[in-house]
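J.: Sequence plus the predicted model coming up.
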Amino acid sequence: MLSTRTALATLRPPLRASRWPPRRPVPRRTFISSALQGLSDGFLDLAIALPFPPGWPPYASTIILVTVATRLVFTVPFSAKNRQWRAENIVIPQLKSEMSSIHKRVQQDMKQEGFRGDKQAVVAEIVKRTKPIAAARRKELLAQHNASPLPTILMPIVTQIPLFVGTTMVLSRVSAAPTVLDSESFFTLTSLAHADSTATLPILLGVITLANVESARWFVNAEVLEREQKVAKWTAERREKGEQILEPRKIYQTALRMLSVGRILLAAMVPGSVQLYWVTSATFGLFQSWALDYWDMRRRNRIAP
């Protein structure tokens, strides 16, 4: 009997362990999570502190105000338009003016070397030798006038993407339940914490993005159009010969058009606060592009002979 009780006692779970629930692991706060939490709290405090008129929704108004302010501070000063303008209006004309001297220098070198051949062979050799010299001179002029293409391409990406991603993450964190944004509506949003049920803001975002792509040619001058026509003619001739020619500009524009549709689908899945931020940022970018293109056109016309 004693041995039976001892065996049952060993099989019985200890009562002390059943009194306490199992410990849950405490999530460790990383630098990113701490920074997001701090920025989220700062955004909520800012929305309460700003003296908006009584009828204005404080959180939606703060999103719009912060978007415009950050774009003015972090994206407008780092616009690549100035670098692009210097490349097109200073570097390219100067390189064109130097091409005749480069051709003469190449011809003199060929004469000194005793190059012989028919007219077609001579022209092909001149073109072959001129290309690397012109490319080196172009690179030198771009560096001299601070208009190198790589920084021109990377500058908008470096200045805009971190700001865009960071603000999106902060607003997503602020919109997580429970949140005060759930009680505020704006435009077609019944709540800033939920997606637009009418899909008005996502569609508007896609339209604005597409307008930014299509309106890029509104302020193109005659010289640029003439150069594009020459490039198109040259491309057609090369393709008739069976060569494969890539057109980066058309590929880029097609990708942006596809992005317009993709942004609609993606925006439909994010909270209303993020949708409002994306639409505000896209609208600011559209007007910024128009203003810079118009200013660029005025500057071109001012220096035109």
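T.: Happy to help now that I have it.

J.: switch to C-alpha atoms for all contacts and neighbour counts from now on
T.: Fine.

J.: check contacts around residue 300.
T.: Applying C-alpha atoms under 8 Å, 6 or more residues apart in numbering to residue 300 gives the contacts residue 89.

J.: What segments of the protein are helices?
T.: Along the chain, counting by DSSP state H, helices occupy 2-11, 15-19, 31-49, 58-74, 81-86, 92-113, 119-144, 149-174, 200-214, 222-240, 248-267, 272-303.

J.: From residue 48, how far out is the spatially closest residue to residue 46 that is not a sequence neighbour?
T.: Leaving aside its sequence neighbours, residue 46 sits nearest to residue 62 (C-alpha to C-alpha, 6 or more residues apart in numbering; 7.6 Å). Here the criterion is C-alpha to C-alpha, to the nearest Å. By it, residue 62 lies 9 Å from residue 48.

J.: Compare the two (neighbour count), which wins?
T.: Under the criterion of other C-alpha atoms under 10 Å, the comparison of residue 62 against residue 48 puts residue 62 first, with 19 against 13.

J.: wait, doesn't that one sit right on residue 47?
T.: Yes. Residue 62 is in contact with residue 47 according to C-alpha atoms under 8 Å; the separation is 5.6 Å.

J.: Tell me how many other residues crowd residue 213.
T.: The burial count for residue 213: 18, using other C-alpha under 10 Å.

J.: show me the contacts for it.
T.: 253, 256, 257.

J.: are any of those residues buried, and which?
T.: 256, 257 (16 or more other C-alpha atoms under 10 Å).

J.: Now do the buried residues in stretch 121-140.
T.: 125, 126, 129, 130, 134, 137, 138.

J.: A further structure is provided below for comparison with the first:
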Amino acid sequence: MARNRPIAAHIGRLSRSKVKAYRGLFKGIKKSDAPAKPEESLTKEVTVGGEKNGGKRLVPTKKAALFYPAEDVRQPKKSRKTHHTAKLRSSISPGTVLILLAGRFRGKRVVFLKQLPSGLLLVTGPYALNGVPLRRVNQAYVIATSTKIDVSGLQLKADINDAYFAKPNTSRRSDAESEFFADGKPKEKAAYPEAKASEQKNIDNVIVEAVKKTENVAKYLKASWVVGRALSRRVNGNYCFHVVGRRALFTETIQGLSAAFLDSAIGLPYPPEWPAYTTTIILTGILSRITIFPFLYWSWKRERRLEENVLPYLRTYHAKLKSKAVTEIEGTSNNPKAKEFFNQAVKKKLSEKRKELLKQHRCSPWLTMAISSVPQLPMFVLLSSTFLYISNEPGSVFKNEAIFSLQSLSHPDPTAAIPVMTGLISLATTETSHWFTNHGKEDVPKLSVNNNNEERQITVRPTRYIKSVIRVLALGRVILTFLMPAASAVGVEKTVENWIT
């Protein structure tokens, strides 16, 4: 059928049921009638012996059942298939590194040890490297890689079989009173057996020694395997991972930054007690501030020139103009029209002088604000998008990262501690940023000017334009970080805590 074109060898685009529905042959009018079936008689006549039996008798054609169930329950069909141990794939041998595709540790790389009698595969991380203990996995849910580790020196005990992983039978409470009072209490977690823990350590020691013989294999086992959304496309309801879709420049940039972040978190030599990914997030925020520090220093120098060179001169110049205007106004007998005329003339001359000084000292307020704010916006967007991309990936490494009150970096902070901290840092930085930058104000003489509007035009500082805006945005940051994953929230906090306002 033309519409059921093949998508692979012996595989069509449509299933048999869909082909039947599309053809619609069942809707056609059937002109021929089915032949009439002969009626089956329920009894038949048989000849019986004996003079007193009548010679003939009617007997039923089908014997009645000896047992009738009380309910019409369908009996399951009994399978007569013989259960055989699954054949091990040729690509899997002892020491092969496998990628888990399902289960709690999906996306992790593990080392294959042996095949158990049930057909399941015995694997381990090892636990000392990536946290995967001895486990049984189905070979249908693993990907075999070309990487192999020499495990010839590992001697597994005979008791490590399927019964080794069986759960122990726990005795239930038989007392109804104890069950009633224990309702709602968390169940006591049984301690992990010491024998299994020691066996895990012995296996880890052998595998880790073999891993150290080859460079970068330890980092390879620690890294998680993830298929991103850009690497898959949905075709006929199924994901085809061999098809690579088109990626925009921004998406490629985010994916590259995500890969670099994960490599840095794994490769940097952090102490064991430090959470690797959280530490890398904080370190990334500090490095981002160092990157844009030249722009912040340039903006700070321009602001210093404005405060030390332009504003003191404008105050002195304004006082001279005002005293001269007062003398002229007194000569006109305080005429209101003359007073308004001289005030407008003072404002015009003051504005012209201000533009001249700003151009001479290269300290325009609006350009100063742009220099300090614009470079931070791309850095903020890139870092937030990178952390959000990693958090939304299936099998994200942030899911198992916990710090303080955060149980996972891939979920929002349930205690709202980080959002509130971000808002407080923004407000505190806004209010205290110029405690140590207003140098030279003590040398400027205080002038008593009656016109407050003119004084405000002289003493205004460029960053005060955005102080009120940042106070409002602090509330927006609290709401934003409350909704985003904790990893992005930590990155936002490190990005905004040093804003120069």
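T.: It's in. Owing to the predicted nature of the structure, the values given are computational and were not obtained by experimental measurement.

J.: related to what we said a few turns ago, do you know which of the helices of the first structure lies nearest residue 188 of the first structure?
T.: helix 200-214 (6.9 Å; C-alpha to C-alpha).

J.: Measure how the closest one sits relative to helix 272-303, angle-wise.
T.: With axes from the mean of the first three to the mean of the last three C-alpha atoms, to 10 degrees as the basis, helix 200-214 of the first structure and helix 272-303 are set at 20 degrees to each other.

J.: Which part of the second structure matches helix 200-214 of the first structure?
T.: Mapped onto the second structure using TM-score structural alignment, helix 200-214 of the first structure spans residues 417-431.

J.: Next, the buried residues of that stretch.
T.: Using 16+ other C-alpha under 10 Å as the test for burial, stretch 417-431 of the second structure gives 418, 419, 420, 422, 423, 424, 425, 426, 427, 429, 430.

J.: picking that back up, in the second structure, which of the contacts of residue 213 of the first structure still touch?
T.: Retained in the second structure (both residues aligned by TM-score structural alignment, their matches' C-alpha atoms under 8 Å) from the contacts of residue 213 of the first structure: 253, 256, 257.

J.: After alignment, which residue of the second structure pairs with the second one?
T.: Okay, so that is residue 256 of the first structure. Using TM-score structural alignment, residue 256 of the first structure sits opposite residue 470 in the second structure.

J.: circling back: gap between the match of helix 200-214 of the first structure and the chain center?
T.: In terms of C-alpha atoms, centre = their mean, to the nearest Å, the centre of stretch 417-431 of the second structure is set 24 Å apart from its chain centre.

J.: Leaving out chain neighbours, which residue sits closest to residue 147 of the first structure?
T.: residue 83 (4.7 Å).

J.: quick one: what's aligned to that neighbour in the second structure?
T.: By TM-score structural alignment, residue 83 of the first structure lines up with residue 302 in the second structure.

J.: Assumed residue 147 of the second structure was part of a strand.
T.: Yes. Per DSSP: H, G, I helix; E, B strand; the rest coil, residue 147 of the second structure lies within a strand segment.

J.: host element of the closest residue to it other than its chain neighbours?
T.: Of all residues not flanking residue 147 of the second structure in the chain, residue 97 sits nearest, at 5.6 Å (C-alpha to C-alpha, 6+ apart). Taking DSSP states H and E as the criterion, residue 97 of the second structure maps to strand 96-100.

J.: start and end residues in the first structure for that strand, please.
T.: Going by TM-score structural alignment, strand 96-100 of the second structure lines up with nothing in the first structure.

J.: one step back: which residues are in contact with the match of residue 83 of the first structure?
T.: Residue 302 of the second structure makes contacts with 362, 363, 364, 368, as judged by C-alpha under 8 Å, 6+ apart.

J.: go on, residue 433 of the second structure?
T.: 500, 501.

J.: Relative to residue 346 of the second structure, how far out is the counterpart of residue 136 of the first structure in the second structure?
T.: Matched to the second structure by TM-score structural alignment, residue 136 of the first structure sits across from residue 352. Distance, residue 352 of the second structure to residue 346 of the second structure, by C-alpha to C-alpha: 10 Å.

J.: Same question for residue 436 of the second structure.
T.: Counting by C-alpha to C-alpha, the gap from residue 436 of the second structure to residue 346 of the second structure is 34 Å.

J.: Tell me the counterpart of residue 185 of the first structure in the second structure.
T.: Match for residue 185 of the first structure (TM-score structural alignment): residue 402.

J.: cool, and residue 47 of the first structure?
T.: Structural alignment (TM-score structural alignment) places residue 47 of the first structure against residue 265 in the second structure.

J.: Quick check: that match touching residue 277?
T.: Yes. With contact defined as C-alpha under 8 Å, residue 265 of the second structure counts as touching residue 277 (5.6 Å).

J.: Next, the contact list for residue 116 of the first structure, please.
T.: Contacts of residue 116 of the first structure (C-alpha under 8 Å, 6+ apart): residue 122.

J.: so stretch 199-208 of the second structure aligns onto which residues of the first structure?
T.: Following TM-score structural alignment, stretch 199-208 of the second structure has no partner segment in the first structure.

J.: Only the buried residues of that stretch, if you could.
T.: Here stretch 199-208 of the second structure shows 200, 203, 204, 206, 207, 208 as buried, counting by 16+ other C-alpha under 10 Å.

J.: any idea which helix or strand carries the second one?
T.: Mapping residue 203 of the second structure onto the secondary structure by DSSP H and E places it in helix 194-212.

J.: Which stretch of the first structure lines up against the very next helix or strand once past that helix?
T.: With elements assigned by DSSP H and E, the helix or strand that comes after helix 194-212 of the second structure is helix 217-222. Under TM-score structural alignment, helix 217-222 of the second structure corresponds to no residues of the first structure.

J.: what does helix 217-222 of the second structure contact?
T.: 108, 109, 110, 125, 129, 130, 211, 212, 266, 267.
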